[in-house]
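give me a 3D structure for the following:
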Amino acid sequence: MSIFYLHIRDGELLLADVEGQEFPDVEAAHAEAVRSAREMLAEKVKLGEIVDGQEIEIVDEAGDVVGLVPLKETFRVA
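Below you'll find the model as predicted:
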């Protein structure tokens, strides 16, 4: 298991995940980031807030960004 941090970036603002979470691999961390992004997106839509540019940065224990999940890319319309 490795620790990954799911930071929230909104333009220049970074809300750092200081605790991190254990995941078996980066794919599992990415799946959690997508789930979290969808929850955040739903809340923003309910509140009538603009969703533009916010993303979750997946960061490994070394401090390297190993993935990005833009909030608006988690929304699908059939």
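
switch to C-alpha atoms for all contacts and neighbour counts from now on
OK.

longest strand of the protein?
strand 2-10 (DSSP state E).

what's in contact with that one?
Where contact means Cα atoms under 8 Å, 6 or more residues apart in numbering, the residues beyond strand 2-10 that reach it are 14-26, 29, 33, 53-61.

just the buried residues of the residues you listed.
By the neighbour-count criterion of 16 or more other Cα atoms under 10 Å, the contacts of strand 2-10 include these buried positions: 20, 26, 29, 33, 54-60.

would you do the same for the sequence below? I want to compare the two.
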Amino acid sequence: MPRFFFHLRGVLEDLDQDGVDLPDMEAAYLEAHQSALDMAQEWLHQGRNPRGYAFEVVNDTGEVVFELPFAEALDRQAGRRPVNLPGTIRTAKEQGERMMRLTAELAQQVKDAQANLRRSCELLQHLGKNRAG
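All right, here's what the predicted structure looks like:
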């Protein structure tokens, strides 16, 4: 029986380390849907907005098999038709966010390299003065 992992994505993120053995992807979807509804109900009672959260469901090889936004589960329960972004828009948004993170990391690495280069130049100048004197 395949194992599925239900990673919670949103403001808070929680990686499922244990997973659940389920017969197929449909059973995993139903599990994610019910869990999203249960968690959303609890959070709403606490005054928290669950709409910014989603389950990223991953199989035992680490492949994402589907994502279930809590908003979709809540809309479906309320009888509203879920709003689905076309896959290309969602992918572009995710890639844009990833690019922003990588750009920020690269900028920090450039700053660190420049600082190291300055320190190296200072050390070389100091060594040169000591040898000359």
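
ok so, going back, just checking, next helix/strand downstream of the longest strand of the first structure?
Past strand 2-10 of the first structure, heading to the C-terminal end, the next element that is a helix or strand (DSSP states H and E) is strand 13-15.

and the residue nearest the centre of the first structure, which helix or strand is it part of?
Central residue check for the first structure by Cα atoms, centre = their mean: the C-alpha nearest the mean position is that of I56, 2.5 Å away. I56 of the first structure belongs to strand 55-59 when assigned by DSSP H and E.

show me what that strand is packed up against.
strand 2-10, helix 26-46, strand 65-70 (3 or more Cα pairs under 8 Å, 6 or more residues apart in numbering; DSSP states H and E).

buried set for stretch 1-14 of the first structure?
Of the residues in stretch 1-14 of the first structure, 3-9 count as buried by neighbour count, 16+ other Cα under 10 Å.

just send those back as CSV, with distance to P70 of the first structure too.
Putting those into CSV (distance: Cα to Cα, whole Å) gives the following:
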residue, distance to P70 of the first structure
I3, 21
F4, 17
Y5, 15
L6, 12
H7, 12
I8, 10
R9, 9
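
which among those gets closest to E39 of the first structure?
Using Cα to Cα, I8 is the member of the buried residues of stretch 1-14 of the first structure that sits closest to E39 of the first structure, with 12.8 Å.

if I look at that closest one, how far off is V77 of the first structure?
Computed with Cα to Cα, to the nearest Å, the distance linking I8 of the first structure and V77 of the first structure is 24 Å.

do A42 of the first structure as well
Distance of A42 of the first structure to V77 of the first structure, given as Cα to Cα: 14 Å.

so between the two, which is more surrounded?
Neighbours of A42 of the first structure and V77, each counted by other Cα atoms under 10 Å, are more numerous for A42; the result is 14 against 3.

about what we covered before: next, format the buried ones among the contacts of strand 2-10 of the first structure as CSV and append distance to G67 of the first structure.
Written out in CSV, the entries for those read as follows (distance: Cα to Cα, whole Å):
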residue, distance to G67 of the first structure
G20, 15
V26, 8
A29, 9
A33, 9
Q54, 14
E55, 10
I56, 8
E57, 6
I58, 5
V59, 7
D60, 9
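
no more questions from me, cheers.
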